[in-house]
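# below is the sequence, then the predicted model.
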Amino acid sequence: MRVLNPFNGKQTITDLIALGVSRREAELNVRRGSGRTLRFDGVPQVLAHGIVAEFGRVGGVANAGPSAYRGHSAPDDALDLILLGTVIQFEMLAGALAATGGGLEGAVHQALASTTWGAGVLRMGPHAIDLGRRVGVMGILNVTPDSFFDGGRYFDPDRAVERGLAMVQEGADIIDVGGDSANGEAAAIDAAEEIRRVGPVVKALARQVAVPIAVDTHRAETAAAVLDLGATLINDITGLSDPEMASVIGRGDAGVCVMHILGVPKSFPAKWHYRTVLGDIIRFLETRTDLAISAGVRRDRICIDPGIEFGKLIGQDLDIFRRIPELHVLGFPILIAASRKTMIGNVLGLASKERLEGTAAVNAFSIARGAHIIRVHDVQSMVRIARMSEALVGLTIDGTPMERCRSDGKIVDVEETLG
């Protein structure tokens, strides 16, 4: 279950129509509903009818349709529900569900709590970033000859280290070193070549900078090697698909970013089918983060990434941005990696070198919708985007509440703000 937290009423109408509700009824229900919109997926039919009846009894608006998950982790007669109502009405529903057993009342409370959930401290080895106070900026450092944007520019280890040092000066909170491009046109390499590329850079930067060094890899062998060299975060674009990856990370105190992917790196999936895009992503990430925790990785060392462009059509990517709040139900900081991607190029009709402004728009919007880390090529520009976006969403300037900051930058005393 998750709170839909729609970007606007039109999005909720679209969801209701997809559930089988007529457009006229969907528009009416959006006008009648207020406060929160919760979705239940794969509810057994008898229980679903009971929920619809009980929620209607307390004044909420309930809509039901055949479940997208029938025959796939749900009974063949299962229904999906979209409920619109106030927090009080949902709390009354949770009380009624407590009598049925099955834990659904807890799911309601968890979903409601996600609307006020805030990320805390993300820990990576000895490093920590308080993502409840500021947005993290992860700088991309590709030590490859064939990455889609900067392939070859930092393939030389010395140039890569120089660029990493510059990123720190520009304000990067994390440096993400990658040695194997996910570009579909990039050559296939093995772990030995990946380690040969990234190892010297990770070792040098870990000794010279005070920020955590991440490595973008889906191979446990590579992860083990770079963690020994000083990396403190593994950014796995396959969501721990290597059977040994979780245990490699869990043996120490490193962090991990678990990404959703449909298919495998370097190729499009055989099918683009999702039962529901966010529902499938959440299920995948929940399973893989549970795997990490069971292997010994603490919750405060995990962040998640919905995987923009990795097995998604452009419309699905755009929908993910709008639906970022739905990912909060998992309770992990959210990383968005959309820098200069083809999705932006297709929307704007621009080559990768001309996608700076599009990237800025995507990152600012993602932060406004609840992202906590942005992964970027253009560190200095995107740090500025992040700082301005923080102000707009109500975070702080250097720890000082906005309501005490004068336009000239000086901080006023608390007494001066009182009537």
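All right, it came through fine. Numbering: from 1, shown residues only.
# use CA for all of it now, contacts and neighbours both
OK.
# where along the stretch 201-350 of the chain do the strands fall?
Secondary structure of the stretch 201-350 of the chain (DSSP state E, counting those that start in this stretch): strands located at 213-216, 233-236, 255-259, 302-305, 335-336.
# can you give me the distance of the nearest residue to L392 once chain neighbours are set aside to V277?
Take L392 and drop its neighbours on the chain: the residue closest to it by C-alpha to C-alpha, 6 or more residues apart in numbering is A368, 7.8 Å away. As judged by C-alpha to C-alpha, to the nearest Å, A368 and V277 stand 21 Å apart.
# so which of those two has more stuff around it?
For A368 versus V277, the count of surrounding residues by other C-alpha atoms under 10 Å is larger for A368: 20 against 15.
# from memory the more buried one sits against A391, does it?
No: applying C-alpha atoms under 8 Å, one finds A368 not in contact with A391, separated by 10.1 Å.
# which stretches of the stretch 1-150 of the chain form helices?
9-18, 23-32, 45-57, 87-98, 104-113 (DSSP state H, counting those that start in this stretch).
# what's in contact with the second one?
Contacting residues not belonging to helix 23-32 are listed as 9, 12-13, 16-17, 61, 84 [C-alpha atoms under 8 Å, 6 or more residues apart in numbering].
# quick one, which of those residues are buried?
Those of the contacts of helix 23-32 that meet the buried threshold are 12-13, 16-17, 61, 84, by 16 or more other C-alpha atoms under 10 Å.
# out of those, who's nearest L205?
T12 (46.8 Å; C-alpha to C-alpha).
# below is structure B, check it against A:
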Amino acid sequence: MSTLRGRTGPAGLPQWDRCAVMGVVNVTPDSFSDGGQWFDTELAVKHGLELMRAGADLVDVGGESTRPGAPRVDEVEELRRVIPVVRELAAAGAVVSVDTTRAAVAERAVEAGAALVNDVSGGRADPAMVPLVAAARVPFVVMHWRGQSLDMNNRAVYTDVVAEVLAELRTSLDAAVAGGIEPDRIIVDPGLGFAKNAEHDLALVAHLARLRALGHPLLVAASRKRFLGRVLADGENALPPARERDAATAAVSAIAAREGAWAVRVHEVRASADAVRVARAVEGAV
């Protein structure tokens, strides 16, 4: 790993002296955040380029919804959705991350130009994933995960969410390293919203320093998630739509940047790109 002004980033990617911004490109018909707006390949590529112009340092391309309760798509369909978008964005100069739990999709995406594999299962969903990433020598996101989206809400049971997430992440990190992934290429993600309720997510955001103590770059993916909706709920506990949570997302981006996160993953880039730059300016003024 290399360090710029106190912030450490994974080997194999560009290095920034501030928290990076990862823009989301959902090539799905059922995303909780955009309702399939970028399901068409041409539109998805156009959107990825727009995110870059808005300030995204990386773009994360996914072809399978991971919203709570979402059914899985088959491998052939996921490949059809993802690979053309990865290829075109990489050819246009984007630093592309592929959001997948399948080793076959990750392999094809890396061949198409993806520079990072973002696996919400942390390598647990597909036993071929860790060996594939190890052989490809690309950075790998290990996220806290307790099971597939279809029933993950049933797994949101903790006595001490921060301690338990840390312990479970350590197990996944150890497995990734034992499987051959170089430690300096591993990124850690607390998995906000995955088998967690609003109180759990807020507790994890409040203890990002403990997550950083795992010794790996930290990715924070709070964008438009339910816990922000809970915070913003009106007097009748009605949650605002996902698209009305971008200001709250930018607030978490600023917090994450101030706590030394390597990157934030967001749907609306401009506000978070501004937020992380302000956080960096404040760091520089201390």
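On my side now, so go ahead. Everything numeric here is computed off the predicted structure, so don't read it as measured data.
# just give the TM-score of the two.
TM-score of the superposed chains, computed with TM-score structural alignment, normalised by the length of the second structure, equals 0.90; 275 aligned residues with a C-alpha RMSD of 1.8 Å.
# pipe the strands of the stretch 201-350 of the first structure into TSV and attach mean neighbour count and distance to V347 of the first structure per row.
Output for the strands of the stretch 201-350 of the first structure, formatted as TSV (neighbours: other C-alpha atoms under 10 Å; distance: least, C-alpha to C-alpha, whole Å):
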stretch	mean neighbour count	distance to V347 of the first structure
strand 213-216	28	27
strand 233-236	27	27
strand 255-259	27	23
strand 302-305	25	22
strand 335-336	25	18
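# which residue sits closest to the aligned residue in the first structure for G36 of the second structure, ignoring its sequence neighbours?
Structural alignment (TM-score structural alignment) places G36 of the second structure against G152 in the first structure. Spatial nearest neighbour of G152 of the first structure, excluding adjacent residues (C-alpha to C-alpha, 6+ apart): P145 at 3.9 Å.
# contact partners for the residue nearest to L392 of the first structure?
By C-alpha under 8 Å, 6+ apart, the contact set of A368 of the first structure is 389, 392-393.
# which of these count as buried?
Applying 16+ other C-alpha under 10 Å to these, the neighbour count classes S389 as buried.
# can you tell me how far the alignment partner in the first structure of A136 of the second structure is from V297 of the first structure?
A136 of the second structure maps onto G252 in the first structure, with residues paired by TM-score structural alignment. Note on G252 of the first structure: its distance to V297 of the first structure, by C-alpha to C-alpha, is 8 Å.
# can you get me a residue count around the residue lying closest to L81 of the first structure once chain neighbours are set aside?
For L81 of the first structure, ignoring the flanking residues on the chain, the nearest one in space by C-alpha to C-alpha, 6+ apart is A64 at 4.6 Å. Neighbours of A64 of the first structure under the rule other C-alpha under 10 Å: 22.
# and A64 of the first structure, how far from V211 of the first structure?
49 Å.
# so what corresponds to P84 of the second structure in the first structure?
By TM-score structural alignment, P84 of the second structure lines up with P200 in the first structure.
# let's verify that match: helix, strand, or coil?
helix (DSSP: H, G, I helix; E, B strand; the rest coil).
# and for the closest residue in space to it that isn't next to it in sequence, the neighbour number?
Using C-alpha to C-alpha, 6+ apart and skipping the chain neighbours, the partner closest in space to P200 of the first structure is P157 (6.7 Å). The number of residues packed near P157 of the first structure is 17, by other C-alpha under 10 Å.
# could you do R283 of the first structure as well?
R283 of the first structure, neighbours per other C-alpha under 10 Å, totals 12.
# of all the helices of the stretch 1-150 of the first structure, which one comes closest to A338 of the first structure?
Smallest distance to A338 of the first structure across the helices of the stretch 1-150 of the first structure (C-alpha to C-alpha): 22.0 Å, for helix 9-18.
# equivalent range in the second structure for the closest one?
So helix 9-18 of the first structure sits over no part of the second structure, by TM-score structural alignment.
# which elements pack onto that helix?
helix 23-32 (3 or more C-alpha pairs under 8 Å, 6 or more residues apart in numbering; DSSP states H and E).
# buried ones in the helix it packs on?
26-27, 29-30.
# format the residues you listed as JSON lines; extra columns: distance to D41 of the first structure.
Shown next, in JSON lines, are the buried residues of helix 23-32 of the first structure (distance: C-alpha to C-alpha, whole Å):
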{"residue": "A26", "distance to D41 of the first structure": "18"}
{"residue": "E27", "distance to D41 of the first structure": "22"}
{"residue": "N29", "distance to D41 of the first structure": "19"}
{"residue": "V30", "distance to D41 of the first structure": "19"}
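# what separation is there between the aligned residue in the second structure for T287 of the first structure and E107 of the second structure?
Mapped onto the second structure by TM-score structural alignment, T287 of the first structure lines up with T171. Going from T171 of the second structure to E107 of the second structure by C-alpha to C-alpha gives 24 Å.
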